[in-house]
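Enquirer: Sequence unavailable; structure follows:
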């Protein structure tokens, strides 16, 4: 029984040391890449270009409900 507890303790210590000092995972080491549809600056430029070319009308007042 004592050998089983020692084995569990050794595995636990090994895993903790691996997490603390092991290789860095790719998820935390690299910045998150956002697509153009998530980029507010891209959407702002796209909206500005559409308004200049006349593709979309200017936002106007909303009709009140009847």
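Expert: Sure thing, it's come through. Since we're looking at a predicted model, the values are computed, not measured. Residues are numbered from 1 along each chain as shown.
Enquirer: For the rest of this, base every contact and every neighbour count on C-alpha atoms.
Expert: OK.
Enquirer: neighbours around residue 46, how many?
Expert: Residue neighbour count, defined by other Cα atoms under 10 Å, stands at 12 for residue 46.
Enquirer: Within the helices and strands, which one has it?
Expert: Using DSSP states H and E, residue 46 falls within helix 40-53.
Enquirer: Determine the longest helix present in this structure.
Expert: Scanning the chain for the longest helix, with DSSP state H as the assignment, gives helix 2-21.
Enquirer: Check it against this one:
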């Protein structure tokens, strides 16, 4: 999971570094559009990963609750 986010961050940093103050607005907008594309792809993945983490937390919580009941 972390590799995906590191890769996206690297892409964003690379594209942001390509924005130069002496470029025309069209070139700047092209870089900004590419950054938004990466963020749009990442948004969906964030939701999927967040959902998976919540499910995992729920499973662990249930197991811990069962374990505590057995210990009593």
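Expert: Now that the structure is in, tell me what you want to look at. Because the structure is predicted, anything quoted here is derived from the model rather than measured.
Enquirer: What TM-score do the two superposed chains give?
Expert: Counting by TM-score structural alignment, normalised by the length of structure 1, the TM-score of this superposition works out to 0.39. Behind it: 39 aligned residues with a Cα RMSD of 2.7 Å.
Enquirer: What helices and strands are in contact with the helix holding residue 46 of structure 1?
Expert: Using 3 or more Cα pairs under 8 Å, 6 or more residues apart in numbering; DSSP states H and E as the contact test, no helix or strand touches helix 40-53 of structure 1.
Enquirer: Now that helix: buried residues?
Expert: Buried residues in helix 40-53 of structure 1, counting neighbours by 16 or more other Cα atoms under 10 Å, are absent.
Enquirer: How about stretch 11-18 of structure 2?
Expert: Of the residues in stretch 11-18 of structure 2, those scored as buried under the neighbour-count criterion (16+ other Cα under 10 Å) are 11-12, 15.
Enquirer: just those residues now: which is nearest residue 43 of structure 2?
Expert: Closest to residue 43 of structure 2 out of the buried residues of stretch 11-18 of structure 2 is residue 12 (13.6 Å), distances taken as Cα to Cα.
Enquirer: Could you report the distance from the closest one to residue 31 of structure 2?
Expert: In this structure, residue 12 of structure 2 lies at 9 Å from residue 31 of structure 2, with Cα to Cα, to the nearest Å as the measure.
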